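> Fold the following, please.
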Amino acid sequence: MAKKADILIRFGERVRELRAERGYSQEAFAHICELDRTYVGGIERGERNLALRNIERIAESLDISISELMKGL
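Predicted coordinates for the structure are as follows:
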C-alpha cells in the first residue's frame, strides 16, 4: 500500500492548485494574504507548518471556508 503524502505537502499542493485556478501569481497571492512570498513558497513546497491564523488568512484570501480549503486532504 502506498504511503499517503505528508499533510504539509498535500496542503501545499492544495493551496497551489486553488491559487493557480484563480490566476494569482505567488507574489500577488502572498500580498493578498499579507504573508511574505517566500513563506507562501514554503507552504506550497510543504516546508512550512502553518499556524491556524495563517490557514484562516489563506482561506479568506481564496474566498472559501477553511473546511473547503482542507477538502480532500
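
> all contacts plus neighbour counts: C-alpha atoms, from now on.
Fine.

> Could you list every helix and strand in contact with the helix or strand where residue 67 lies?
Counting by DSSP states H and E, the element that carries residue 67 is helix 66-70. With contacts defined as 3 or more C-alpha pairs under 8 Å, 6 or more residues apart in numbering; DSSP states H and E, the secondary structure elements packing on helix 66-70 are helix 7-21, helix 52-61.

> The structure of the following sequence is requested for comparison with the preceding one:
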Amino acid sequence: MSDPSNIIKQIIGKTVKAIRIKQGLSQEDLAHECNVDRSYISMIEVGRNEPSVTKIFDLCKGLKIKPSDFFKLIEIEYEKARESE
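Next comes the predicted model:
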C-alpha cells in the first residue's frame, strides 16, 4: 500500500474542496470562516498540508458539516483507495 499518511492528506483535501464547492464557497470565504489564510485552505485542498484535528473541527464549522460526518466521508474514501490497490 502507498503511504497511508499521504493518501489521507489527499483525501482530506479532495473532500474539503468538494464540500466547499458544493456549498458555493470560495477558498477566501472558507478561510474567513476558519480564521486562516486562503493559502492554507489551498495547501489543504491540494494535499500539501495536513490539518490538525482542531483545524478539522474549524473547517467543519466553516463548511457547516458535523466532524463525525466529515470523518465518515474520509473513512469511506480511504477504504475505496485501499481496495483499489
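
> For the helix holding residue 67 of structure 1, buried residues please.
Counting neighbours by 16 or more other C-alpha atoms under 10 Å, one finds that the buried residues in helix 66-70 of structure 1 are 66, 69.

> CSV for the helices and strands packed on helix 66-70 of structure 1, including mean neighbour count and distance to residue 45 of structure 1?
Putting the helices and strands packed on helix 66-70 of structure 1 into CSV (neighbours: other C-alpha atoms under 10 Å; distance: least, C-alpha to C-alpha, whole Å) gives the following:
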stretch, mean neighbour count, distance to residue 45 of structure 1
helix 7-21, 17, 6
helix 52-61, 16, 15
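
> Columns distance to residue 41 of structure 1 on top of those, output as a markdown table?
Formatted as a markdown table, those follow (distance: least, C-alpha to C-alpha, whole Å):
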| stretch | distance to residue 41 of structure 1 |
| --- | --- |
| helix 7-21 | 9 |
| helix 52-61 | 13 |
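
> quick one: which of the ones you listed is nearest residue 36 of structure 1?
Across the helices and strands packed on helix 66-70 of structure 1, the minimum distance to residue 36 of structure 1, taken as C-alpha to C-alpha, is reached by helix 52-61, at 11.3 Å.

> quick one: the closest one to structure 2 mean distance?
Averaged over the aligned pairs, helix 52-61 of structure 1 sits 0.7 Å from structure 2 after superposition, using mean C-alpha distance after the TM-score superposition for structure 1.
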